[in-house]
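Novice: Got a predicted structure here, sequence first:
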Amino acid sequence: RETKQVETERMQALQVVSLTLLAVLAVNAQSIGSGKCPQPPVQKDFDPTRYMGRWHEIMKFPSPFQLGECCQATYTLSDGIVLVRNDEILSNGTISFIEGTAKIVDASEPAKLVVSFFEDAP
C-alpha cells in the first residue's frame, strides 16, 4: 500500500513538472529590460520614397504570428498611403503573406506612421 502511495506521489510530481515545463515553453522569448522603452528620435526631413521597396529580415525574436523563415516586407507608396506586404516561407515550403497599410496620422510628424493589417485596427 505504501508503494502505491509513493507511486501516486511520483506521478503527481511528474505531472506538475510537465505542466510547468509546458508553460515555460509556451511563453515566447521577449526582450527584457528595466523601465520604459527608449524613445528614438523622429527622423527629420523624412522622404517616404526612400523607404519604399523590399526589406529583408536579418534577425527576429520568435513570435506566434511570424513562424516562417526568409521573412521580407515590401512597401509601396500609393496616394499618400504606404501599402505593406509581409511574406514568409513556412516549414512546408509554401509562402504565407499578410497585407496592410501604413498611414501618417499627424501631418506635423510625417515620419511617424501607424501600420494596420486589419481594417479599422490600429
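Specialist: Done, it's in. Predicted, not measured: the structure shown is a model, and the values here were computed from it. Numbering: from 1, shown residues only.
Novice: make it CA atoms for all contacts and neighbour counts henceforth
Specialist: OK.
Novice: Name the single longest helix found in the chain.
Specialist: Secondary structure of the chain per DSSP state H: the longest helix is helix 2-26.
Novice: which parts of whatever helix or strand comes next after that one are buried?
Specialist: Moving toward the C-terminus from helix 2-26, the next helix or strand (DSSP states H and E) is helix 48-51. Buried residues in helix 48-51, counted by 16 or more other CA atoms under 10 Å: none are found.
Novice: structure B:
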Amino acid sequence: MRKLGMVALALGASAILAACAKIPRPGPVGNRVVPEPAKPVSADRYMGRWYEQFRYEASFQKGMDGVFADYSLNPDGSVKVVNSGRKGGPGGTLKVSRGKARIVDPDTGAKLKVSFFGPFYGDYWVLDHGDAYEWSIVGEPSGRYLWVLTREQRPNAVMLASLEARVKQLGYDWSLIRRTRQ
C-alpha cells in the first residue's frame, strides 16, 4: 500500500511539473524600479481600441504583429478585454484572446488586474497616458512586461519618438523593446 502511495505521489508530482512547463515564462527584468502610475485614468475614456507600437516580448505574444486591444465596460463594472494579433507578421494568422479586468485602485483607476486564464490575474498598470488618451504606457510591478499603445494604428514619427523618450524616462531598458509591425 505504501509503495502504491509513493507511485501515486511521483505521478502527481510529474503531472504538476509537466503543467508548469507550459506556463508562460516571464522575460528579463527591464525596469527594477517600476514607477507608480503618473496620473489617474478615466475608465470611460480608456475604453475602445488601442494599437500596440512597442512591447517587451513575452512568451504569450512571441512573434505577434498587427496587435491591437479592444476594451469595453461590462454591466458589473469590470472590463471586457479582447486582444488580437497576427502570428508571423501583419498579414499572418489572426489570434484572439478574450479576458476580463477589474479596477483594483479605485482612487486612481490606473491599476487593474487582468485574467485570460480563469482565476489567475496579472497586474496591468497604466503608468502614463496622453491628456486626450491618444497614447498609453502600460506595465506592472515586476518590470518584466511593458506595452506602448496608441489610438492610431500608424502614428507619426514625432509621437513614436516622444513615446520612446517617455519609456526611457520611466526607467525602462529600451534595448529590450520589440517594435510591433502594424
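Specialist: Sure thing, it's come through. Small disclaimer: the values here were computed from a predicted structure and weren't measured.
Novice: Specify the helix with the largest residue count in structure 2.
Specialist: Counting residues, the longest helix found in structure 2 (DSSP H) is helix 2-21.
Novice: Any buried residues in it, and which?
Specialist: Counting neighbours by 16+ other CA under 10 Å, helix 2-21 of structure 2 gives no buried residue.
Novice: ditto for stretch 77-97 of structure 1
Specialist: Buried residues in stretch 77-97 of structure 1 (16+ other CA under 10 Å): 77, 82, 83, 84, 85, 86, 87, 88, 89.
Novice: any idea what residue 82 of structure 1 aligns with in structure 2?
Specialist: Under the alignment (TM-score structural alignment), residue 82 of structure 1 pairs with residue 79 in structure 2.
Novice: my guess is its match contacts residue 100, does it?
Specialist: Yes - using CA atoms under 8 Å, residue 79 of structure 2 is in contact with residue 100, at 5.6 Å.
Novice: ok, back up a step: hmm, who's touching the longest helix of structure 2?
Specialist: Residues from elsewhere that reach helix 2-21 of structure 2, judged by CA atoms under 8 Å, 6 or more residues apart in numbering: none at all.
Novice: Next: stretch 112-129 of structure 2.
Specialist: Contact with stretch 112-129 of structure 2 is made by 35-39, 41, 97-105, 110-111, 135-141, as judged by CA under 8 Å, 6+ apart.
Novice: Of the buried residues of stretch 77-97 of structure 1, just say which sits nearest to residue 64 of structure 1.
Specialist: Residue 64 of structure 1 lies nearest to residue 88 out of the buried residues of stretch 77-97 of structure 1, by CA to CA, at 13.0 Å.
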